[in-house]
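> Sequence below, structure please.
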Amino acid sequence: MAADGARLLRSILLSAALPACALCLASWSIETDRSTEDTHGLFEIREEARRFISQENAKGHQQWEVLEPNLKTLVPRCAAPLETQWTPKSLGLSKPSVTVICAAAVPNFVMKRWDVHVPVKRKLDRKDAGERL
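Model (predicted):
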């Protein structure tokens, strides 16, 4: 009988916790994923990729826009300024991306350095958009 009570209690707790988790996840976005003392936020990583792409777009060759990095990415805070570059094609990614690089993470047990690939897509100019209509 006590086992039935424990199962019922677990079921009630799980039923109450699931909607709370869903609300928490629904309120999370890349805009709110900012750097903390221990982790580097995806917002700042995406902004670094945007700065790189802004410089590339200013060169006038092709025009690109930055998409969101993988939302499952979790990396330690970077102790050095972030670096950026085009992701080498030799890595085999299916779409173009910018690599945001941390050469020295704050001391931690997980990694000493990291890199995050932020996907980009080519902007359609008005001429390209007109041809597609």
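> alpha carbons only for contacts and neighbour counts from here, please
Will do.
> Strands along this structure, start to end?
39-40, 64-66, 75-76, 83-86, 97-102, 114-122 (DSSP state E).
> Among the ones you listed, which comes closest to residue 128?
For residue 128, the closest of those is strand 114-122, at 10.9 Å, according to CA to CA.
> What is the burial count for residue 45?
26 (other CA atoms under 10 Å).
> swap that for residue 60, please
8.
> how close does it sit to residue 28?
To residue 28, residue 60 is 35 Å away according to CA to CA, to the nearest Å.
> what's the answer for residue 47, then?
In terms of CA to CA, residue 47 sits 17 Å off from residue 28.
> another one to check against the first:
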Amino acid sequence: MLRSILLTIALSACAACLASWSIETDRSTPDKHGLFEIREEARRFIAQENAKRLEQWDVLEPNAKVLVPRCAVPLLAQWMPKSLGGSKASVTVICAAAVPNGVMKRWDVHVPVERKPARP
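Predicted coordinates for the structure are as follows:
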């Protein structure tokens, strides 16, 4: 009986933590690169692209399941190459050199984008 009560309390606490998570609060730490900063790099890239082109784009949210080590160099962004087979447009945010870790030396995260609705 006590075990089931403790399990219920633990699951409730876990659900409350997940409910409070958002991209806005997922910031970089010394060990991991936050999705907030990754999305912001995609936004900077798209702002530059929107200024150059007739098409206008909005940046969507990166996949919340992504977990990558902290980047040791400034992030780069580019359009995801069509050769990678993506069915929708997206921006690739690239880390050319991660902080030394046992998992990855470099990484890239795909951030989806969509066309802004046409203005009447």
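> After superposing, what score do the chains get?
Superposed pair, TM-score by TM-score structural alignment, normalised by the length of structure 2: 0.97. Supporting alignment: 120 aligned residues with a CA RMSD of 0.8 Å.
> sorry, back to before: looking at residue 47 and residue 28 of structure 1, which is more packed in?
Neighbours around residue 47 of structure 1 and residue 28, counted as other CA under 10 Å, are more numerous at residue 47. The numbers are 14 against 11.
> Tell me where structure 1 has helices.
For structure 1, applying DSSP state H gives helices covering 2-27, 42-58, 126-132.
> Residue 27 of structure 2 maps to what in structure 1?
If you follow residue 27 of structure 2 across to structure 1 using TM-score structural alignment, you land on residue 34.
> one step back: any chance of a markdown table for the strands of structure 1, columns mean neighbour count and distance to residue 2 of structure 1?
Below are those laid out as a markdown table (neighbours: other CA atoms under 10 Å; distance: least, CA to CA, whole Å):
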| stretch | mean neighbour count | distance to residue 2 of structure 1 |
| --- | --- | --- |
| strand 39-40 | 19 | 43 |
| strand 64-66 | 18 | 56 |
| strand 75-76 | 22 | 44 |
| strand 83-86 | 16 | 59 |
| strand 97-102 | 23 | 53 |
| strand 114-122 | 18 | 50 |
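> Any chance of a markdown table for these, columns distance to residue 129 of structure 1?
Formatted as a markdown table, the strands of structure 1 follow (distance: least, CA to CA, whole Å):
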| stretch | distance to residue 129 of structure 1 |
| --- | --- |
| strand 39-40 | 37 |
| strand 64-66 | 15 |
| strand 75-76 | 38 |
| strand 83-86 | 26 |
| strand 97-102 | 22 |
| strand 114-122 | 12 |
